[in-house]
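# this is the structure alone, sequence omitted:
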């Protein structure tokens, strides 16, 4: 009888253990895809960025996280950084506070997120517009060459008789070469004999040097100058455009990352757009479905993450119809469709600086 009771006791213990393990397995699965029943109220998401202010590049992401939180019901916070040290401190603080997903905007996020990902294994990390060295971090980048190609096709259509096209950039790196290469290929798709002039400010904010280079490129014969310094640094080119107008020698230019067209300066005729909202939505959707993987992925024209003002967007702040004619818009849309369909594929080689 004792042996019989002992067998019953052991069986009950084993049965209870099975239930406990099954319960743990269910719990882990819920944490893995963050909700098996659609209840995300216990999830916590943090967005870390530079000071937001009116910076549209960050505001797009900020608004996207807020909209997703309202849609899905998770808790979220926005943490702003004033310098590199703040990035490290805020990343560690958010990690220690147990946020389930931490998203960083910009290159400053790469290093602190890479370090934290090894230490805080229950937290998912994602960065936008940079690439983290740690494959545990999801890195969302852009196919800059695609949008630049579309813009180049537009500019070639708008200025078909030009022999020289200008370009002012921040630094001469492989990252900026993607813009230059795509733009050059786009222009050459309609104007195969085109030549290009490049200058680099070696700064994201040196508006004075951007101004000087714009004046020099105009003197060299460029009537169009690609504004590739930064959304703020381009203002030096914009100032040059207004002052050259007064001298009767106007130039035309473009914006970067956001729609910088404005009625106050009709010489800004378009530009490129990085839509960080699309990146945020991709990250959150994959996270909530348990499909967020580490490593790098690139989003471009097809995904709506990297586009061209007035082509991949339905509206623009200001449209200079004297330059952006129906034919120019059609040329841009045709180039975008060629990329979406796979008819045109932009493979950016390593830049040769010889």
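Sure thing, it's come through. Since we're looking at a predicted model, the values are computed, not measured. Numbers count the residues shown, from 1 in each chain.
# when you work out contacts or count neighbours from here on, use the C-alpha atoms and nothing else.
Noted.
# can you map out the helices along the protein?
Assigned by DSSP state H, the chain shows helices spanning 2-33, 56-72, 84-96, 110-119, 144-158, 174-188, 207-220, 235-246, 276-288, 326-341.
# got the buried residues for the shortest one?
Burial within helix 110-119, assessed by neighbour count using 16 or more other Cα atoms under 10 Å, is assigned to 110, 112-117.
# ok, now the third one?
Counting neighbours by 16+ other Cα under 10 Å, one finds that the buried residues in helix 84-96 are 87-88, 90-92, 94-95.
# against residue 245, how distant is residue 92?
Relative to residue 245, residue 92 is positioned 51 Å away (Cα to Cα, to the nearest Å).
# cool, residue 293 as well?
For residue 293 relative to residue 245 (Cα to Cα), the value is 51 Å.
# who has more neighbours out of those two?
residue 293 (18 against 14; other Cα atoms under 10 Å).
# surely residue 268 and residue 252 touch.
Yes - using Cα atoms under 8 Å, residue 268 makes contact with residue 252 at a distance of 6.1 Å.
# and the helices of the chain: which comes nearest residue 134?
helix 110-119 (4.9 Å; Cα to Cα).
# second one coming, line it up with the first:
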């Protein structure tokens, strides 16, 4: 129930603050729910196409699926969620999105920046279908770009890491060396240094491109974390999708702290064996954004334009599921103070 209430709160936050209108000039549309053939869609609802790693990553994609489940339960319509394939091209993604739009799903959401080119092509062909893309900006009158202030959540993770470390060394493992993951690193490093300038941050990216497996290789994540732990890191934060499971495993085996990402990984069943060593997670409400877009379409007022989910609307945050957080002196208060500063603007978080 906690997860569902959070998704609903994010949707309410988007509506009440009119984020689409205030963030990057986005707009809301009153367009109907029709396909390019003019046939009214009455039976089919939300469809999502997963990013690399697919469902079961305990992170980014699973968060999107939680939003789909909430929409399916609340609106009582048929949904669809489609897995990626290994080595697929933009043409494959375009075909997947086209198929969903043709079948009458609305909205259709590409989960991840990898869908940028495909969605640009497909959205133009189906002007009366609402499309969404997570973690990228695509221009289009029928497109909602769902982006997050990952640097803000990562800043809070950095504050927590600086308070938790005993060796004065912490680590960051990013899946792929791209601007999106740079935001995670930048916020984390700033949060650490603002809290304790004496703490050293070891940062590493697993691969240069997603095709090399940076987001889908737990073995790579494990090896990177082990290397950082050998260098005395006793807190390791990962932003690496499925690869992050390897980071968590390495931290647990070494009995040091891991910080999860995207979802509250302390609560993830697949990571239950390591949960005692998952200090917290820098969350981003991918599920909330997916649900919010589905709700706007269901209400007949589909949101479009760039929509930013930040701390102000609980679009990002830091989980508090592990009771051990409260046992670390000063951690809870420091995180609360940092969040207040970010929200009121007194703390400016870097994104690069």
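It's in. None of these values were measured; they are calculated from a predicted model.
# go through the buried residues of helix 110-119 of structure 1 and name the one nearest residue 260 of structure 1.
residue 110 (27.4 Å).
# that closest one: what's its closest spatial neighbour, skipping adjacent residues?
residue 132 (4.4 Å; Cα to Cα, 6 or more residues apart in numbering).
# do the same with residue 305 of structure 1
Residue 305 of structure 1 sits nearest to residue 275 (Cα to Cα, 6+ apart), 4.9 Å away.
# show me what the one you found aligns to in structure 2.
Using TM-score structural alignment as the criterion, residue 275 of structure 1 maps onto residue 285 of structure 2.
# which ones are touching residue 112 of structure 1?
87-88, 91-92 (Cα atoms under 8 Å, 6 or more residues apart in numbering).
# among those, which two are most distant?
So, the contacts of residue 112 of structure 1 by Cα to Cα: farthest apart are 87 and 92, at 8.5 Å.
# just to revisit the earlier point, surely the residue nearest to residue 305 of structure 1 is in contact with residue 303?
No - using Cα under 8 Å, residue 275 of structure 1 is not in contact with residue 303; the gap is 10.0 Å.
# so for these two, which residue has more residues nearby?
residue 275 (22 against 13).
# could you check how far that one is from residue 29 of structure 1?
When residue 275 of structure 1 is compared with residue 29 of structure 1 (using Cα to Cα), they lie 32 Å apart.
# just residue 301 of structure 1 next, same as before
34 Å.
# before we move on, what about residue 108 of structure 1?
Following Cα to Cα, the distance that separates residue 108 of structure 1 from residue 29 of structure 1 is 32 Å.
# compare the two and say which one has the larger neighbour count.
For the pair residue 108 of structure 1 and residue 29, the greater number of neighbours falls to residue 108 (23 against 14), based on other Cα under 10 Å.
# how do the contacts of residue 112 of structure 1 look in structure 2, which are kept?
With the contact criterion set to both residues aligned by TM-score structural alignment, their matches' Cα atoms under 8 Å, those that also touch in structure 2 are 87-88, 91.
# just the residues you listed now: which is nearest residue 260 of structure 1?
residue 87 (28.0 Å).
# ok, the aligned partner of residue 303 of structure 1 in structure 2 to residue 204 of structure 2 distance?
Mapped onto structure 2 by TM-score structural alignment, residue 303 of structure 1 lines up with residue 313. Per Cα to Cα, residue 313 of structure 2 is found 30 Å from residue 204 of structure 2.
# next one: residue 322 of structure 2
26 Å.
# list the contacts for the alignment partner in structure 2 of residue 237 of structure 1?
Alignment note (TM-score structural alignment): residue 237 of structure 1 maps to residue 247 of structure 2. Residue 247 of structure 2 makes contacts with 173, 218, 221-226, 236, 238, 258, as judged by Cα under 8 Å, 6+ apart.
# what about residue 247 of structure 2, distance to residue 12 of structure 2?
34 Å.
# what do you get for residue 252 of structure 2?
Counting by Cα to Cα, the gap from residue 252 of structure 2 to residue 12 of structure 2 is 37 Å.
# those two - which one has more neighbours?
Per other Cα under 10 Å, whichever of residue 252 of structure 2 and residue 12 has more neighbours is residue 252, with 18 against 15.
# doesn't residue 274 make contact with the more buried one?
Yes - assessed by Cα under 8 Å, residue 252 of structure 2 is found in contact with residue 274 at 5.6 Å.
# report how many residues lie close to residue 203 of structure 2.
17.
# check residue 163 of structure 1 too.
Under the criterion other Cα under 10 Å, the count of neighbours that residue 163 of structure 1 has is 15.
# what sits closest to it if chain neighbours are left out?
Counting by Cα to Cα, 6+ apart, the residue nearest residue 163 of structure 1 is residue 194, at 5.2 Å.
# what residue in structure 2 is paired with that neighbour?
Under TM-score structural alignment, residue 194 of structure 1 pairs with residue 199 in structure 2.
# list the contacts for its match?
Counting by Cα under 8 Å, 6+ apart, the residues that residue 199 of structure 2 touches are 162, 168-170, 192-193.
# what about residue 347 of structure 1, how many neighbours?
Neighbours of residue 347 of structure 1 (other Cα under 10 Å): 12.
# how near is it to residue 131 of structure 1?
In terms of Cα to Cα, residue 347 of structure 1 sits 19 Å off from residue 131 of structure 1.
# please apply the same query to residue 49 of structure 1.
15 Å.
# cool, and residue 89 of structure 1?
Residue 89 of structure 1 is 20 Å from residue 131 of structure 1, by Cα to Cα.
# returning to that earlier point: same check for the contacts of residue 199 of structure 2, but in structure 1.
Retained in structure 1 from these, counting by both residues aligned by TM-score structural alignment, their matches' Cα under 8 Å: 168-170, 192-193.
# which of the residues you listed lies closest to residue 45 of structure 2?
Once Cα to Cα is applied, the member of those that ends up nearest residue 45 of structure 2 is residue 192, at 42.8 Å.
# distance check, that closest one against residue 165 of structure 2.
10 Å.
# likewise residue 239 of structure 2?
For residue 239 of structure 2 relative to residue 165 of structure 2 (Cα to Cα), the value is 19 Å.
# tell me the buried residues in stretch 58-70 of structure 1?
So for stretch 58-70 of structure 1, counting by 16+ other Cα under 10 Å, buried means 58-62, 64-66, 68-69.
# same question, stretch 180-200 of structure 1
180-191, 194, 199-200.
# and it, end to end?
12 Å.
# tell me how far it is from the chain's mean position?
Relative to the centre of its chain, stretch 180-200 of structure 1 is centred 23 Å away, using Cα atoms, centre = their mean, to the nearest Å.
# OK, contacts around the match of residue 303 of structure 1?
Contacts of residue 313 of structure 2 by Cα under 8 Å, 6+ apart are 9-10, 13-14.
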